[in-house]
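Peer 1: I would like to see how this sequence folds:
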Amino acid sequence: MRLRRPHLSASAALVVSALGIAAYLHLPESDPAKAATVQDAARAAIGQQVPAPAAPRVTARPRPRFPARLPGLGPKTLAQVPAGTRQVLLVTGAGRTSATAEAVLWQRVGGGWRPGAVWAAHNGYRGWTDEHYAGDVHSPVGVFGLTDAGGRLADPGTKLPYHRSGAFSVSGTGFEGEPLSGAFDYVIAINYNRQPGTSPMDGTQPMGANRGGGIWIHVDHGGPTHACVSLSKSHMRQLLRALEPADHPVVVMGDVASLAR
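Peer 2: Alright, predicted model coming up:
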């Protein structure tokens, strides 16, 4: 009597074949990754849908939180910052009689203030004063508008009105014997005892000549200034390009203790 072999459907044969491949590869049951691969092959062989791999979880990075108020400034100083100002160059002196400082450009973003890089700066030879007079070689403490720029070199791309002139030149040496040449390659007028909306070269002094004037942010020459604030040439270019007249930029400047009042 002839024995009949069991009949396997095509689908079952493919499953058996896939299982045979698994046995041939000697896949241990403890290796779920390889086992899953074989199972997927078996499903595909009989026409079942292979589940798509789960998408990796993406953890959203928290949005940076910026301070709601400018750090280091007390109520008296903050009250002088105009309500519509959205850019503040904060120049903080190391001490009342120090000629070195740090400058940071802060930008109003939503409900907070976003800081820029910290730049080294110089200020007046004798430090800071609440009441500046001509020739006292102190920088004035306070909040002043930044509306006009200029320099000996071509406009580097600022949105402020820019007056280029060869008159922006200086020679000689500074308080520490450093050459002053190139210090006025780029300047931004600080609106202390001057008429806003005019060239930094304009000599109008609303408070009188005895209260000094011509106080600028200009290129650093490696030493103290008479009353100005100085930054490196590359930082001056960055500052000129960053200032937005529509943001009503100001400089807030002084020693740590004075600004904290």
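Peer 1: okay, CA-based contacts and neighbour counts for the rest of this
Peer 2: Noted.
Peer 1: from memory residue 105 sits against residue 115, does it?
Peer 2: Yes. When contacts are counted by CA atoms under 8 Å, residue 105 is listed as touching residue 115 (6.1 Å).
Peer 1: Among these two, which residue is more densely surrounded?
Peer 2: Counted by other CA atoms under 10 Å, residue 105 and residue 115 do not tie: residue 105 has more neighbours, with 22 against 19.
Peer 1: Please, which helix or strand holds that one?
Peer 2: Under the criterion of DSSP states H and E, residue 105 resides in strand 100-109.
Peer 1: Check what contacts that strand and list those residues.
Peer 2: 86-94, 113-123, 224, 239 (CA atoms under 8 Å, 6 or more residues apart in numbering).
Peer 1: can you list residues touching both of residue 105 and residue 115?
Peer 2: Residues touching both residue 105 and residue 115 (CA under 8 Å, 6+ apart): there are none.
Peer 1: and the angle from whichever strand or helix holds residue 116 to strand 100-109?
Peer 2: Per DSSP H and E, residue 116 falls inside strand 112-122. Calculated by axes from the mean of the first three to the mean of the last three CA atoms, to 10 degrees, strand 112-122 forms an angle of 160 degrees with strand 100-109.
Peer 1: Strand 112-122 packs against which elements?
Peer 2: Packed against strand 112-122 by the contact rule (3 or more CA pairs under 8 Å, 6 or more residues apart in numbering; DSSP states H and E) you find strand 100-109, strand 229-231.
Peer 1: this one as well, want them side by side:
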Amino acid sequence: MALSEREKYDYVHNVLIKKFQLTQNSNCSALFDLDGSLLVVSDETRRQFGIENILTVLNKSFHLSNVTDENIAILTGFSDQVNIEAIRAACEKMIKLQQIVVSRKVPVSFISLIPRGNIFSSRLVSYIPIFHDSGELVALQTYSSYCNLFGITEYLTILQEKDLESVTIKAYDLPIKLTPRQHEILFLLVRGLSQRQAADVLNISRGNLAKITVESICPKFEIFDADTGELIDRAIKLGYHKYIPQSLCRASIIVLDNDIIDAC
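Peer 2: Model prediction:
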């Protein structure tokens, strides 16, 4: 038998929130209702995110209607249209992931590359469904922690703090000349992303990425048997893992659950 709205409310506010406040303050964590409204955040979340500012801007909810240019600029420090569009797309993807957790009742993990205060950082984030003792889904909890994603933080910090040319190596510096798209694919692969994850980051199909890798990139490294492992080894020896294309220096969400990627 389904819970009544009153039973859900009582359980969330008298059990979940009280338990959260007792056990989660040292974690970077938050609790949402099934509509995306924020119920409670930990002290650590307040410290790391300046959460009072976030609550004021977003009216305590994480909905598409709140992902406006003005709110993005306030929260991230970016006001140029290119970064705003990338951040908006990343936020929309996070909202979609919340909806997937609610509809499928499964946890989801991803890496978030969204700037705050004009500084890029990478965070490992998990969305966890929370159930009533009856088995009915009643809330969603998030956990996040900093992670070092293939050195991207250092590159992005340099880009923001110094007036430098594009991080992409100039053609005459490259041991083997690649197109911008080939460079993006190779960089992501040599830094440990799977083909599916790399395709998700680049917003292309996995088949298209595999075709470019095998038919265009491998031959340039004198690899003719589609051995991507050998490609990665040779690329690392030539230093391709050290240089990120500037086109990748943008907000993005990297979904870690292969079964979820195609649903985004």
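Peer 1: Superposed, what's their TM-score?
Peer 2: The TM-score (TM-score structural alignment, normalised by the length of the first structure) is 0.31; 122 aligned residues with a CA RMSD of 5.5 Å.
Peer 1: I'd say residue 253 of the second structure and residue 113 touch.
Peer 2: Yes. If you go by CA under 8 Å, residue 253 of the second structure and residue 113 touch, sitting 6.1 Å apart.
Peer 1: Tell me which of these two has more neighbours.
Peer 2: Neighbours per residue, other CA under 10 Å: of residue 253 of the second structure and residue 113, the larger number sits with residue 253, 25 against 22.
Peer 1: so what's the nearest residue to the more buried one once chain neighbours are set aside up against?
Peer 2: Among residues not flanking residue 253 of the second structure along the chain, residue 112 sits closest, at 4.9 Å (CA to CA, 6 or more residues apart in numbering). By CA under 8 Å, 6+ apart, the contact set of residue 112 of the second structure is 122-125, 251-254.
Peer 1: Recalculate using a threshold of 6 Å.
Peer 2: 122-123, 253 (CA atoms under 6 Å, 6 or more residues apart in numbering).
Peer 1: Tell me what angle whichever strand or helix holds residue 238 of the first structure forms with strand 112-122.
Peer 2: For residue 238 of the first structure, the host element (DSSP H and E) is helix 233-242. Angle, helix 233-242 of the first structure to strand 112-122, by the same axes, to 10 degrees: 150 degrees.
Peer 1: picking that back up, doesn't the residue nearest to residue 253 of the second structure lie inside a helix?
Peer 2: No. Read with DSSP: H, G, I helix; E, B strand; the rest coil, residue 112 of the second structure is strand and lies in no helix.
Peer 1: any idea how far residue 261 of the second structure is from it?
Peer 2: In this view, residue 112 of the second structure and residue 261 of the second structure are 14 Å apart by CA to CA, to the nearest Å.
Peer 1: mind listing the strands for the second structure?
Peer 2: Here the second structure has its strands, by DSSP state E, at 29-32, 38-41, 108-113, 122-131, 137-146, 252-255.
Peer 1: with the contacts of residue 112 of the second structure in mind, which one is nearest to residue 231 of the second structure?
Peer 2: Comparing the contacts of residue 112 of the second structure against residue 231 of the second structure with CA to CA places residue 253 closest, at 25.6 Å.
Peer 1: need the contact list for the closest one.
Peer 2: By CA under 6 Å, 6+ apart, the contact list for residue 253 of the second structure reads 90, 111-112.
Peer 1: Please repeat the previous calculation with a cut-off of 8 Å.
Peer 2: 90, 93-94, 110-114, 201.
Peer 1: Name the member of those residues with the most neighbours.
Peer 2: Ranking those using other CA under 10 Å puts residue 112 first, with 24 neighbours.
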